[in-house]
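>>> need a structure here:
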Amino acid sequence: MVVISGHGLKIDDLIRVSRYGEKVEIDGDALKRVDEYRDILLKNINAGKRIYGVNTGVGAFINKDIGREDARLLQKKVIMSHAAGVGERLDDETVRGIMLLRANSLLRGNSGVRSVIIKRLVDFLNKNIIPIVPSRGSVGASGDLAPLAHIALAITGMGKVKYRGDIVDARKVLESVGSGELNLDYKEGIALINGTQVMTAITAICLHDARTYLLTALAATALTLESLGGIMNAYMAEVHALRPHKGQILVASAIRELLKGSELVKWGESEKQDAYSLRCVPQVFGAVADTIDFGRGVVEVEMNSVVDNPVIIGDKLVSCGNFHGEYVAMVADYLGIALTDMGNVCERQCYRLLNERLSGLPAFLTRKGGLNSGYMLLQYTAASLVSENKILSHPGVVDSIPTS
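From the prediction side, this is the model:
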């Protein structure tokens, strides 16, 4: 059971819920806090305060006043109009992660929603009702408006969901599980769609999996060193103490531990030195390890943040830019660059193993070369993926197109 309170949620918790289906429980004290903030919102509304997205239009329509009689309807119309995503749908794991993060953020209370909104998100998680969310449509600078709107549609009884393997109308599923439609109240529409939970969930999952990729690359490096009779001088602790980056030291130590007692690598003095793809692994993979650790720190702060607009501070509502996705976007770009560079080294190790002039092993690791092609095409595939990674790792955060 993962208990959420608006604080202390970790990437490993997200994986337990999103990937492995662990149940979610809401902290009771956090719900009391939500109710207290809700009362503050209602007091401001009843006092006639002009509040963005509550009694005004949104975006370029900020100067349009919305009467009290239409203020609730506005919330429904906002999520309907903003559910404009296109493309293939996000996978179940990602959508579950998004709902968990949205519920956790709203539990901070500063968005002013009713507790029933949070309970509905958690109910979807625990009953494994998956909103259908198109993967394209978020620009990031305004948060993840379009994809979050598709989730908001589903929890209120509109749109489509995946339930027990079938894609069906959300309304029918809610009726079948005894939940019924959910009518949004003041501010709840914009509170559901303002935020960075889509990019954060995606990046959190990537960061979790990146650790597995790194550990796999370390094991492959150790095997490559053994296969090629690698020289271990470059992994000496004394070498890395001279350049004491945390990741570099950890990677060198890990390789030494993996090869402890090996008689296939060369320990001690040597007049030769290995190629960069073997000798510089601590420096490259170490940087990757530090990138992953840095990214986890940033993303876990974001996972427990209020990313709405406006937000309740004290007894007032304050307009802000907490929905902006810059922190997560930069981490995602940084991670993509790091993993691409790690992939470059892995491909070069593969090439070195298969090239008989470099390895001293049979060409493409096969007997009767010519009749057999061995692992020739393995390296072709690796080269293809490395090239694709270089395209995909172009920083997205530097691009911008004006929107309303």
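
>>> use CA for all of it now, contacts and neighbours both
Fine.

>>> show me where this protein has strands.
Remark: strands assigned in the chain by DSSP state E are 2-4, 24-26, 86-89, 130-131, 134-136, 160-163, 166-169, 311-313, 316-318.

>>> most tightly packed of these?
strand 130-131 (a mean of 29; mean count of other C-alpha atoms under 10 Å).

>>> roughly how far out does stretch 356-375 sit from the chain middle?
41 Å (C-alpha atoms, centre = their mean, to the nearest Å).

>>> one more to put side by side:
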Amino acid sequence: MASAPMVRAITVATEPLEADDLLAIAAGAPVRIGAAARARMAVSRAVLLEAVQRGDAVYGATRRLGAGAGDEVDEQTAFQLQVVRNHAGAIGDPVEPLIVRAAIAVRVAQLALGGSGVRPAVADALVGLLNADIVPFVPDRGSVGMADLALNAAVAQIVIGEGATLTEEGLTVSGAEALADAGLVPLELETHEALSLLNTNTFTLGSAVLAIPRVEELGLVADRVVALSLEAAGAHRPSGDLGPYSSTVFDDVEGSGAWRSAVVIRELLQASFLHGATDRRTQDELSFRCAPQVHGALAERAEDLADAVDDALVVRAENPLVDVESRSVVPNGNFASPDLVLGLESARLALAHVGRISARRTAVLSALARPVRAAGRAGIPGLLAYTGAERMNDLRRLAAPVSLDDVVLSEVEDYATWGWTAARTTHDAIDAATDLLAIEALHAASLLRDAAVTSGTGTAPLRAALADLLERGGTAEDLVRGAATVLAGD
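From the prediction side, this is the model:
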């Protein structure tokens, strides 16, 4: 009997975790905290306690929070519980477990940087949740992006033995029961530790980490789809020139996103009948000719987002920041992540352009398919294009900036980035763009179904897999999900 594959364990050290580490943890990799990280957290804790013992005004430790930041804390144990419970104000559907795990991993990595002033036991409690695969029930509505306070509070509730968790079956179990089943005990929070569990944009950052590979994959899917659509259109009308994808066109921007997209499309179409076509249109629609430029813009926005994530992972995103080197506690705005949020906003706008150009190609293919539909050989519902139109409407709305919405929550909380909203809507936009590309691919497959033409070395397997999908049939939902799976290569 073959042994199960080894899962790479992730050690959290004093250096920032990389995005790949967070992806591994989100997918289930075990986690441990290194000795150096433990030592740094212990020193950070000592610095925090020195400030408390001096009687310094320390936000969340000797002083209360928000508009009450000038008021002294009376009794620490009660105050810590009050902070967690008071911030547990999120409502809505549960956040996807992958994102919850990524968010918890982000917080562990941040604590290890030594800016929080908490005991190592706090990080251990979070690691315990990850390694026991305890997934807190985190409602998805409740953050303005200036620390994902209410969402983080749902995690903190489990740490202290309250709140609710999710099972694999989607049921909820109390935090106390989940801890007991895993052999874990609730943590009694001490000075400043409640705030430290709450005060960074862990969900925004964890969600952004998970968005990057999805955006990158969608760019490759878009290249595959346009190659199929070129063949589908060429099989039913005079073929367009492949010049818009040639190396000649992109020599001036070698290495750019557009150049890489054109290279992929050319490779997919190697040996395609399009190369030998003699009856060519002078100009194909812009939605065909400009595909590399549009897809390349998305690829470059994905790179920008990845850079913003890398930068965010380096930041000691604490307020107040406990600085070990200067042995001081400093108020700041590191919990805001405008660069990351703008990266998410830009990615959504690029996704809308990819979806829009795909929708235009679908319209071209749908018009070419009228005889096929009339003969009853389409294999897809005729109104699938209408569904695409609605998804494009969704994508257009999702592309609108969310970070400019104004909010004043108290006299000291008068600005917000809306980071979590930006992250959540980015995943929604990826879903919508994926549907649009799948719908386009189904239209292309319908036109290629009975076409006596030779596909390229890269498009032939896609064409065959989509033909099998059409042959099996099913609901429109089955077809779109199946096409998305084929295009992703899963």
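
>>> please state their TM-score.
TM-score of the superposed chains, computed with TM-score structural alignment, normalised by the length of structure 1, equals 0.92; 394 aligned residues with a C-alpha RMSD of 2.1 Å.

>>> can you list the strands of structure 1 in TSV and add distance to V301 of structure 1?
TSV is the format used below for those (distance: least, C-alpha to C-alpha, whole Å):
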stretch	distance to V301 of structure 1
strand 2-4	14
strand 24-26	19
strand 86-89	27
strand 130-131	25
strand 134-136	24
strand 160-163	30
strand 166-169	34
strand 311-313	18
strand 316-318	21
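
>>> to R211 of structure 1, which of the ones you listed lies closest?
Across the strands of structure 1, R211 of structure 1 has its closest neighbour in strand 2-4 (21.9 Å, C-alpha to C-alpha).

>>> who touches the closest one?
D13, R16, V17, E22, K23, V24, E25, I26, D27, N104, L107 (C-alpha atoms under 8 Å, 6 or more residues apart in numbering).

>>> hmm, try it at 10 Å
The contact list for strand 2-4 of structure 1, computed with C-alpha atoms under 10 Å, 6 or more residues apart in numbering, reads 9, 13-14, 16-17, 22-28, 30, 100-101, 103-105, 107, 122, 304.

>>> next: stretch 72-90 of structure 2.
57-65, 138-143, 148-157, 160, 162-163, 188-195, 197-198.

>>> in terms of secondary structure, what does the longest helix along structure 1 contact?
Longest helix in structure 1, counting residues (DSSP state H): helix 197-228. If you count contacts as 3 or more C-alpha pairs under 10 Å, 6 or more residues apart in numbering; DSSP states H and E, helix 197-228 of structure 1 packs onto helix 11-18, helix 92-106, helix 145-156, helix 246-258, helix 276-279, helix 281-303, helix 326-354, helix 356-359.

>>> in structure 1, what residue corresponds to N152 of structure 2?
Matched across to structure 1, N152 of structure 2 falls on L148, judged by TM-score structural alignment.

>>> residues contacting that match?
With contact set as C-alpha under 10 Å, 6+ apart, L148 of structure 1 has these partners: 79, 82-83, 85, 95, 98-99, 102, 131, 133-134, 138, 190-198.

>>> also I134 of structure 2?
Contact partners of I134 of structure 2, counting by C-alpha under 10 Å, 6+ apart, are 97, 100-101, 126, 128, 158, 165-167, 175, 178-179, 181-182.

>>> apply 7 Å and report the result again.
T165, A178 (C-alpha atoms under 7 Å, 6 or more residues apart in numbering).

>>> show me what it aligns to in structure 1.
By TM-score structural alignment, I134 of structure 2 lines up with I129.

>>> what's the match for L74 of structure 1 in structure 2?
Checking TM-score structural alignment: L74 of structure 1 goes with F79.

>>> and for that match, the neighbour number?
20 (other C-alpha atoms under 10 Å).

>>> from the contacts of strand 2-4 of structure 1, list the buried ones, please.
9, 13-14, 16-17, 23-24, 26, 30, 100-101, 103-105, 107, 122, 304 (16 or more other C-alpha atoms under 10 Å).

>>> re earlier: buried subset of the contacts of stretch 72-90 of structure 2?
57-65, 138-143, 148-157, 160, 162-163, 189-195, 197-198.

>>> how about the residue most central in space within structure 2, what does it touch?
The geometric centre of structure 2, computed from its C-alpha atoms, lies nearest to A211 (C-alpha atoms, centre = their mean), at 2.3 Å. Contact analysis of A211 of structure 2 by C-alpha under 7 Å, 6+ apart lists H427.

>>> give the equivalent position in structure 1 for it.
A211 of structure 2 maps onto C206 in structure 1, by TM-score structural alignment.

>>> and that match, how far is that from G295 of structure 1?
Here C206 of structure 1 is placed at a distance of 10 Å from G295 of structure 1 (C-alpha to C-alpha, to the nearest Å).

>>> what's the answer for C320 of structure 1, then?
Distance from C320 of structure 1 to G295 of structure 1, by C-alpha to C-alpha: 24 Å.

>>> and I62 of structure 1, by the same measure?
Taking C-alpha to C-alpha, one finds I62 of structure 1 at 35 Å from G295 of structure 1.

>>> can you pick out the residue with more neighbours from the two?
Neighbours per residue, other C-alpha under 10 Å: of I62 of structure 1 and G295, the larger number sits with G295, 21 against 14.

>>> find the nearest non-adjacent residue to the more buried one, please.
In space, and not counting its chain neighbours, G295 of structure 1 is closest to V331: 5.4 Å by C-alpha to C-alpha, 6 or more residues apart in numbering.

>>> quick one: map that neighbour onto structure 2.
In structure 2, V331 of structure 1 lands on G343 (TM-score structural alignment).

>>> ok, now which ones touch that match?
D304, L305, A308.

>>> the aligned partner of the first one in structure 1: how many residues sit nearby?
Read that as D304 of structure 2. In structure 1, D304 of structure 2 lines up with F294, judged by TM-score structural alignment. Using other C-alpha under 10 Å, F294 of structure 1 has 15 other residues around it.

>>> next, work out how far apart F294 of structure 1 and A252 of structure 1 are.
19 Å.

>>> S393 of structure 1 now?
26 Å.

>>> for stretch 292-300 of structure 2, the distance to its chain's centre please.
19 Å.

>>> what does it contact?
Under C-alpha under 7 Å, 6+ apart, the answer for stretch 292-300 of structure 2 is E216, G219, A222, G257, A258, S261, A262, A347, A350, L351, H353, V354.
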